[in-house]
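[1] Predicted model and sequence below, questions to follow.
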Amino acid sequence: MAAPITGRKVFFGMSAAFGVIIAVNLFMAYSAVRTFPGLEVKNSYVASQNFDRDRAAQEALGWSIHAEVHQEELQLAITNDVGQPVEVAELTGTFGRATSVRDDQIPDFVFDGTLYRAPVATSAGNWNLRFEAMAKDGTMFRQRVVVLVER
């Protein structure tokens, strides 16, 4: 014969159930905050004031961008409006996962006359290259390129 359900058993059962729910919520909140890469800009209002001007200057360059990874080498092609390779005055960027900063790398790009190349460590999946290139006339070009790495 089973023991009767008492108020004490219901209280402890409900407390345990809600305790598990609260513990999981706290863990998920901690994980979300710990892996959040941060803000894109410090002040979105100030950034918005120059957005249209910066975008028009960037589009006036007529550049096309293509990036891919071959044998642990990130290859970035920047071409002008007639398809010729572009050599920039300065190129910096971050290569990493879209969802975490744990795998972020700062590629050391070298221009070979056609492509910018940099060694990287990857695994299969979706990667992002967020880069800034300064044209020789001083125009800043910013873009995020999705790079799919297949194994």
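    That came through, no problem.
[2] Please count neighbours and contacts with C-alpha atoms only from this point.
    Noted.
[3] Surely Arg142 and Thr94 touch.
    No - using C-alpha atoms under 8 Å, Arg142 is not in contact with Thr94, being 11.7 Å away.
[4] which residues do the two both contact?
    Residues touching both Arg142 and Thr94 by C-alpha atoms under 8 Å, 6 or more residues apart in numbering: 130-131.
[5] hold the first one in mind and look at this next one:
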Amino acid sequence: MQKSPYRWFPWGLFAGMLVAFAVNGYMVYAAVKSFPGVAGQDGFDLSERYDKVIATAAKQAALGWQVETKADEARHPLLHLADRTGAPLAGATIKAEAERPVGPAARTSLAFHPLDPADYQADAALAPGQWDVLLTVTSGDNRYTTTRRLLVR
């Protein structure tokens, strides 16, 4: 009587499960090892005052301000600020920080100075790569907070 080749099937299934278990174990180890330790700074507090967050977002949307970011050839961030009608948002005060969206935490404070009534340039250059620019723009009694993704080449 000839032995069936299917007699190895349970062993193959067992070996496949061992490989899947080993790969998943490594992925869990890598995720825990690379976790920076902070998922968010105020998630619970933010959820407790969600009505205020919605009201602030509605107020900012009603302002209709346009905020555009890009980088110049020297890797300095540039901002273009305009109101609802497209008129320059002259005399705005800008508080800004740039941070890496992934990888090790790297934050850079940015100070902007006006180039013309609508355009502003940061004093510091950024390293090449992706950055999230966290902006707070104040003009008169109005305040606008936003985050813009910036790709620096």
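    Right, received. Where do you want to start? Every value quoted in this text rests on a predicted model; they were computed, and no experiment measured them.
[6] I'd like the distance between the equivalent of Ala133 of structure 1 over in structure 2 and Pro104 of structure 2.
    Matched by TM-score structural alignment, Ala133 of structure 1 corresponds to Val137 in structure 2. With distances taken as C-alpha to C-alpha, to the nearest Å, Val137 of structure 2 is found 27 Å from Pro104 of structure 2.
[7] Between these two, point out the one with more neighbours.
    Taking neighbours as other C-alpha atoms under 10 Å, Val137 of structure 2 and Pro104 compare with Val137 leading, 18 against 11.
[8] ok, and that one, which helix or strand is that part of?
    strand 129-139 (DSSP states H and E).
[9] What lies in contact with that strand?
    Outside strand 129-139 of structure 2, the residues touching it (C-alpha under 8 Å, 6+ apart) are 89, 91-101, 143-153.
[10] what ranges do the strands span in structure 2?
    For structure 2, the strands defined by DSSP state E cover 66-71, 77-82, 93-99, 107-110, 112-114, 119-122, 129-139, 142-152.
[11] corresponding residue for Ala56 of structure 1 in structure 2?
    Going residue by residue (TM-score structural alignment), Ala56 of structure 1 aligns to Ala58.
[12] ok, the aligned residue in structure 2 for Leu39 of structure 1 - how many residues close by?
    Mapped onto structure 2 by TM-score structural alignment, Leu39 of structure 1 lines up with Gln41. The number of residues packed near Gln41 of structure 2 is 8, by other C-alpha under 10 Å.
[13] same thing with Val24 of structure 1?
    Neighbours of Val24 of structure 1 using other C-alpha under 10 Å come to 12.
[14] swap in Leu63 of structure 2?
    The burial count for Leu63 of structure 2: 13, using other C-alpha under 10 Å.
[15] Run through the residues that contact it.
    83-84.
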